[in-house]
Structures are given as structure tokens and as C-alpha cells.
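Q: I would like to see how this sequence folds:
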Amino acid sequence: MLPPLKPIPIKERMSIVFVEKGEIDVVDGAFVVVDQQGFRVRPVLTHIPVGGVACIMLEPGTRVSHMAAALAARVGTLLVWVGEAGVRLYSAGQPGGARADRLLYQARLALDEGLRLKVVRKMYAMRFGEEPPAPRSVEQLRGIEGVRVRKTYQLLAQKFGVTWSGRNYNPEAWDVSDLPNRCLSAATAALYGVTEAAVLAAGYAPAVGFIHTGKPLSFVYDVADIYKFETVVPAAFKIAASSPPNPERAVRLACRDMFRQTRLLERIIPDIEDVLAAGEIARPEAPADSVGPAFSDGEHLGDAGHRS
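A: Below is the predicted model of the structure:
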């Protein structure tokens, strides 16, 4: 019998892989993509080192076997079903909140207005490299942030020589958007994928946000915004300026390289902990009369939110 799998920490993995038009399966214990014609007996298959990938984005034309989904869950790799070019998210492979103490901690911070403001101020400081003005409400900070974001878009467009008429896109009509907006949408989708994988690996819930709310990925958007203008937005404008024949693919490759250069996966989980620590409260302890697990999971190498 094979020994139990030991998930690799997110910080030691490659960031993201996109798969289109193929069937994902497990052959001889390996995570593989079978070609779209389904010739399973072919001696050559596309192998994906699933345990070393943070997030696999599944585009239209892909199928996933039960064994493949189970293997991805055991090694802590997030499977995300997305639309063309990764712009629309349909489903993700595992829910959040694998650690009850962290989920309750996150919820308490989000529900208390005073604690929530502390967390939002920390996010602002990390994103812009300076303390936000005080006293300001969350709504006022969002307004200040919006002005700075719009100005940053304009400055990056000027830097790369891109015609910019504002952030404007419709996920229902992908081809209607101009090239810069399409590049930005593809780039932010890649960032959201790896950020969601990190949020889940840390044991938190993607839906419980502090700035964003009402969406399944509210906290993912909160965290991703910290890095957006450092990583994927400049990459998207650079690609848009070159007008490649396949801009979406060029953006993905640029984002992959940017994630590696900025060591993003090493930073996200520690940064999440720093952001939430700004609330200055401890994680809740389990009630004294609660029942612990019948069997110990033992020590493993993965992150707190990994399920194996």
C-alpha cells in the first residue's frame, strides 16, 4: 500500500496551469490530461505534477474524472472551472472553512465594525505602502482607493503607450471589450485563482470579505487587490501594448512569470495572517465541552487548510 500523501505548502508550488479541451484523469497514480479524442491507450499523455501546482484552471472542453478530483483534493490543489480565457468562474473544487477556529476568527473580525475597520486599514496600508488618513470610515477609504486605482490605470496606460478609456468590460460579451480590458480581465482571473487557492490553504472562507461583500469570492478580491497593481496589471498593459495574436495566452504566461518573480505564493498566506492580526484579537478556543476528533490526523507538511 502506498504511504499517505503529504501536501506541499503553497509557497513551494508553481502558481497556475490552464487546461483546455481534454479529459483529466489518473493513470498509474499520475495526474494526466488525455487528448480530446479520448485515446487512453496512447503511450504518451500530458502529465501535470498536481501536487506541485496551487491552482488548475479548467476551461471549456475539459472533463474531470472522479479519481482526478479526489487526487487534487488530497494534495490540496484547487480545481477551478472557468469560462473562455478564464474570465467567468463557474465552480471551485473545494469549499472554504476547513479550519473552524480560523473561520470563526475571520467571521468575528468581519462582523464587528471596529475590528473590520482595522483590517481594512491594514489592507490599504499594504496595498499603497502608506497608512490611510484617519479618521475615515470603510466607505470613505473605498472612495479614496477608487480614485487612486483609476489614476494608476491611467499612469500605466501612458507608460506602455496604450489607449485607455477606463475599466469597462462585460463578461457576457467577451469580444466586445477592447484589448486592454480583455488583457486585464484575463490577468485578474489568473490572480484570483492563485489567491483563492492560498485563502483555502490558510483555512479561511473565500466569501467572508471586509471590503468586498455579497460574492462567493469577496475575501479573495480583498486579498488579491493588495498585489494587483504590483503584478498582473502592469503585465496586462505590457501585453496589450504589443498586440499579440493570442493576447489571452500571452497574458497567462506573463502572469505566471510575474508570480514567480515576485515570489507571490510565498507571501500570500503570511500577508493574510498579518492583515487579520490587525484586528488585535486572538483566535477563538474550542468550547470546553466540545468533542475532539476520534482519530488524530497526525502531523503533515501542508498548509492549515489542506484536508489530508
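
Q: For the rest of this, base every contact and every neighbour count on C-alpha atoms.
A: Fine.

Q: give me the number of residues near the residue nearest to S243 when sequence neighbours are not counted?
A: In space, S243 comes closest to L179 once its chain neighbours are excluded; the distance is 7.9 Å by Cα to Cα, 6 or more residues apart in numbering. Residues lying near L179 (other Cα atoms under 10 Å) number 21.

Q: where's L179 relative to R167, distance?
A: 11 Å (Cα to Cα, to the nearest Å).

Q: Could you say which helix or strand holds the residue nearest to the spatial centre of the chain?
A: Centroid check for the chain by Cα atoms, centre = their mean gives T195 as the closest residue, at 2.2 Å. Assigning secondary structure by DSSP states H and E places T195 in helix 179-201.

Q: got the buried residues for that helix?
A: 179-201 (16 or more other Cα atoms under 10 Å).

Q: In terms of secondary structure, what does it contact?
A: Using 3 or more Cα pairs under 8 Å, 6 or more residues apart in numbering; DSSP states H and E as the contact test, the elements touching helix 179-201 are strand 14-19, strand 53-58, helix 218-227, helix 232-242, helix 247-261, helix 264-277.

Q: L155: which of the ones you listed is closest?
A: Closest to L155 of the helices and strands packed on helix 179-201 is helix 232-242 (Cα to Cα; 10.3 Å).

Q: mind giving me TSV with the helices and strands packed on helix 179-201 and columns for distance to V26?
A: Converted to TSV, these look like this (distance: least, Cα to Cα, whole Å):
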stretch	distance to V26
strand 14-19	15
strand 53-58	15
helix 218-227	30
helix 232-242	32
helix 247-261	25
helix 264-277	26
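
Q: tell me the most buried of those?
A: Most buried of the helices and strands packed on helix 179-201, by mean neighbour count (mean count of other Cα atoms under 10 Å): strand 53-58, with a mean of 26.

Q: Centre of the chain to whatever helix or strand K118 lives in, how far?
A: Using DSSP H and E, K118 sits within helix 113-128. Chain-centre distance of helix 113-128: 20 Å, with Cα atoms, centre = their mean, to the nearest Å.

Q: run this one through as well so I can compare:
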Amino acid sequence: MAGTIGTRPTLTPRELTRAGDRLSFVYLERCTIHREHNAITAEDGDGVRYIPAATIGTLLLGPGTRVTHQAISVLGECGAGVVWVGEHGVRYYAGGRALSRSAALAEAQATAWANRRARLDVARAMYRMRFPDEDPAEATRRRLLGMEGQRVKEFYRKESARTGVPWRGRQFTPGDFASGDAPNQGVTAAAQCLYGVAHAVVAALGCSPALGFVHSGHELSFVLDIADLYKTEIGIPAAFDMAAEGSDEVGARTRREIRDRINRLGLLDRCVDDIKSLLLPEGADTEVEDAPDRVGLQTDGGVDVESGVNYGVIW
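A: The predicted structure is shown next:
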């Protein structure tokens, strides 16, 4: 009985696959998802497929899927994001607990976010990552937004010229994916994939999805910030390439192309490193995913002491 689901030990944080080494996302539809040991199974009319749960960054559950409590349990234990999506993957509803048991990145994020000057510095660093040939060191927020908007407009025109796909501007009606032309459908599908992957990494590292440095006021502001880092490198080119191949099933083909590019470019690993470089001071210990599962208590002067001890005597 040692190998049954109920008696197998839960993986510890150090045994889990690191966020940067995971599959970006796995999309399933019209099947039943269950658990067998530490893998999930996807069963449909063609048989049963086995997917190691600890290797998944985000599991996308499309139309016609049924998932058991045991399957969600093992995905949560492994820190995998679970997303219920429509046919075009436009919603993110739930996720597992963080892979990291350290609060270092969450505390660094909150500290930088709470200081207006530091928040602007992070926004400038994000812009520099996207457009390394420009120096935003003295740019105000209004100037940053103007620079970003102009660069993205130029990039759309460049991709249109490269692929021969006509571009009439960004057009997207929420809830009506089909209303856009082929390149707009591709851009929308690519953006949603990058949002899901960024959300998975943000959650895995224990950061707050809501505390953004460019976006604000939304529960996924930081996720949108991180996803935008790769929009012109991965998302928009993939969308135009797929639109150039034809207008049929642009969304589905773009999602598959984004998946392949993410794996080929090692985006998950880069995403982890980028978040750490944005939030942690230079030279800080960046191995937060391998930090011990430790809870401390705050005291005066910023010094933590061990929890589980009765400090009834005032020092």
C-alpha cells in the first residue's frame, strides 16, 4: 500500500521542480483530469495521458473538461497554476500556493511599491528591459507611457511590413474575440498566454500579483507588468507570423506557437531572473525558491527571532 495516493508523502519545497525549469503551460480540453500518484491523468476517447504534476507551470482547463478534487489537490501541492479558460483562453481564476516558502521577494516588492521614487525606478528598469537602446533614467511616468506607446505602435507597423499582414490598429472587444481581424485575434491570444505564464511565475515566487509598477488598480497589475516585458519579443511576432499563414484558427495556432517559443527561448527561467533583478538589491541572495520553510517573529530594529518560543520576559 506504500504506493497508493493516500499514503505517498507530499513533496517538500526543495523537491519541487523550480519555476524556471517547468513547462510553460499545458492546455487540456474535452477530457477528465484525475490523479494517479503524483501525476495527473487526462482521459478522453483516445485513452489516458499521464502528466507529471510538478513539471507544470500552469494547467489551462478548456471547454469540456472535468477535474477531480484529487487532481486539484496534487496541483496545489506542486505550486502549479490552474486556470479555467474559454475557447480563447481569456480568464485566470485560481492558482496553487507558491513554490517559495520565503517572503523575501514579496517583502522586496512591497517595499519598492510603497516608495514612490523606488516604484518609478522599477518602472524605468522594466522599460529598459524592453527597449535597451533607450535610456529612461530621467523619464517621468507620463514620458515613459508616451515612449512605450510610440515604440509599440512602430513595432506593429514593422511586423506588418515584415509579414505582409495588413494592420489597421489594435482592435479588441472584451468578450467578443471573433470581432477582431486575424492579426488582432493573434495578438489577443498571445497576450493571454503571456499573462498566464507570467501569473504562474509570479505566484510561484510568492510575489503579489496586484502590486504593479506600471499597471495599477487591478488584481493582476504586476502580472501585466511582467507579461509586457516579452510582448514585442515573443507575443506580437508570433501573432503576425500565424496571421500570415491564414485567418483560420489564428487563436489556437498562436497559442501553440507561443508555447514553442517560450520553450525554445527558455522564457520561464528568464522570467524568474527578471523578477528577481527588478525587486532584489544588487548582490542579494537570489535563491529564494530554495529558502528553508522558516517562520520568524519581528522585533524592534528590524531583527527577526525564532517563532515557537515564548518571549514572556521582556529583554
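
Q: Got a TM-score for the pair?
A: Remark: TM-score between the superposed chains equals 0.84 [TM-score structural alignment, normalised by the length of the first structure]; 287 aligned residues with a Cα RMSD of 2.7 Å.

Q: Okay, the counterpart of T55 of the second structure in the first structure and I10 of the first structure: tell me how far apart.
A: In the first structure, the residue paired with T55 of the second structure according to TM-score structural alignment is G52. For G52 of the first structure, the distance to I10 of the first structure equals 8 Å [Cα to Cα].

Q: More neighbours: which of those two?
A: Neighbour comparison, G52 of the first structure and I10: the larger count goes to I10, with 28 against 20 (by other Cα under 10 Å).

Q: what sits against A92 of the first structure?
A: By Cα atoms under 8 Å, 6 or more residues apart in numbering, the contact list for A92 of the first structure reads L78, L79, V80, W81.

Q: what's the spacing between it and P60 of the first structure?
A: If you go by Cα to Cα, the gap between A92 of the first structure and P60 of the first structure works out to 14 Å.

Q: Surely P206 of the first structure and H212 touch.
A: No: P206 of the first structure is beyond contact range of H212, at 10.8 Å (criterion: Cα atoms under 8 Å).

Q: Identify the contacts common to the two.
A: Common neighbours of P206 of the first structure and H212 (Cα under 8 Å, 6+ apart) are S218, F219.

Q: more crowded one of those two?
A: Ranked by neighbour count (other Cα under 10 Å), P206 of the first structure and H212 place P206 first, with 25 against 15.

Q: Tell me the counterpart of A173 of the first structure in the second structure.
A: Looking across to the second structure (by TM-score structural alignment), A173 of the first structure lines up with D176.

Q: Then M258 of the first structure?
A: Counting by TM-score structural alignment, the partner of M258 of the first structure is R261.

Q: How about that match, nearest residue that isn't a chain neighbour?
A: Here the residue nearest R261 of the second structure, using Cα to Cα, 6+ apart, is I234, at 7.1 Å.

Q: isn't that neighbour right up against N263?
A: No: look at I234 of the second structure against N263 with Cα under 8 Å: they stay out of range, at 11.4 Å.

Q: Compute the number of surrounding residues for V34 of the first structure.
A: By other Cα under 10 Å, neighbour count at V34 of the first structure equals 24.

Q: ok, now which ones touch the closest residue to F177 of the second structure other than its chain neighbours?
A: What sits nearest to F177 of the second structure in space, not counting adjacent residues and going by Cα to Cα, 6+ apart, is Q185, at 6.6 Å. Q185 of the second structure is in contact with F177, A178, A239, V250, G251, counting by Cα under 8 Å, 6+ apart.

Q: ok, now how distant is the residue mapped onto Q185 of the second structure from the first structure from E23 of the first structure?
A: In the first structure, Q185 of the second structure lines up with R182, judged by TM-score structural alignment. To E23 of the first structure, R182 of the first structure is 27 Å away according to Cα to Cα.

Q: go on, P4 of the first structure?
A: Taking Cα to Cα, one finds P4 of the first structure at 25 Å from E23 of the first structure.

Q: what's the answer for C255 of the first structure, then?
A: 25 Å.

Q: what's the closest non-adjacent residue to L58 of the first structure?
A: W81 (4.7 Å).

Q: what about the helix or strand containing that neighbour, how far off from the second structure?
A: Using DSSP H and E, W81 of the first structure sits within strand 78-82. On superposition with the second structure, the mean distance recorded for strand 78-82 of the first structure (mean Cα distance after the TM-score superposition for the first structure) is 1.3 Å.

Q: Which part of the second structure matches that strand?
A: Against the second structure, strand 78-82 of the first structure falls on residues 81-85 (TM-score structural alignment).

Q: go on, stretch 143-152 of the first structure?
A: Going by TM-score structural alignment, stretch 143-152 of the first structure sits over residues 146-155 in the second structure.

Q: how far apart are that stretch and its match in the first structure?
A: Once fitted to the first structure, stretch 146-155 of the second structure is off its aligned match by 0.9 Å on average (mean Cα distance after the TM-score superposition for the first structure).

Q: So which bits of that stretch are buried?
A: Quick answer for stretch 146-155 of the second structure (16+ other Cα under 10 Å): M147, F155.

Q: Pull the distance from it to the chain's centre.
A: Using Cα atoms, centre = their mean, the offset of stretch 146-155 of the second structure from its chain centre is 23 Å.

Q: Same question for stretch 198-207 of the second structure.
A: For stretch 198-207 of the second structure, the distance to the chain centre is 6 Å (Cα atoms, centre = their mean).

Q: Please work out which residues of the first structure line up with that stretch.
A: Against the first structure, stretch 198-207 of the second structure falls on residues 195-204 (TM-score structural alignment).

Q: Please work out which residues outside stretch 126-138 of the second structure touch it.
A: Taking Cα under 8 Å, 6+ apart as the rule, stretch 126-138 of the second structure contacts R124, L144, E148, D225, L229, Y230, T232, L278.

Q: Distance to S102 of the second structure added to those, as CSV?
A: Formatted as CSV, those follow (distance: Cα to Cα, whole Å):
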residue, distance to S102 of the second structure
R124, 26
L144, 32
E148, 33
D225, 22
L229, 25
Y230, 26
T232, 32
L278, 17
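
Q: Next, give me the two most distant ones among the residues you listed.
A: T232 and L278 (19.1 Å).

Q: Can you tell me what D133 of the second structure aligns to in the first structure?
A: Checking TM-score structural alignment: D133 of the second structure goes with E130.

Q: If anything else comes up later, I'll come back, but that's it for now.
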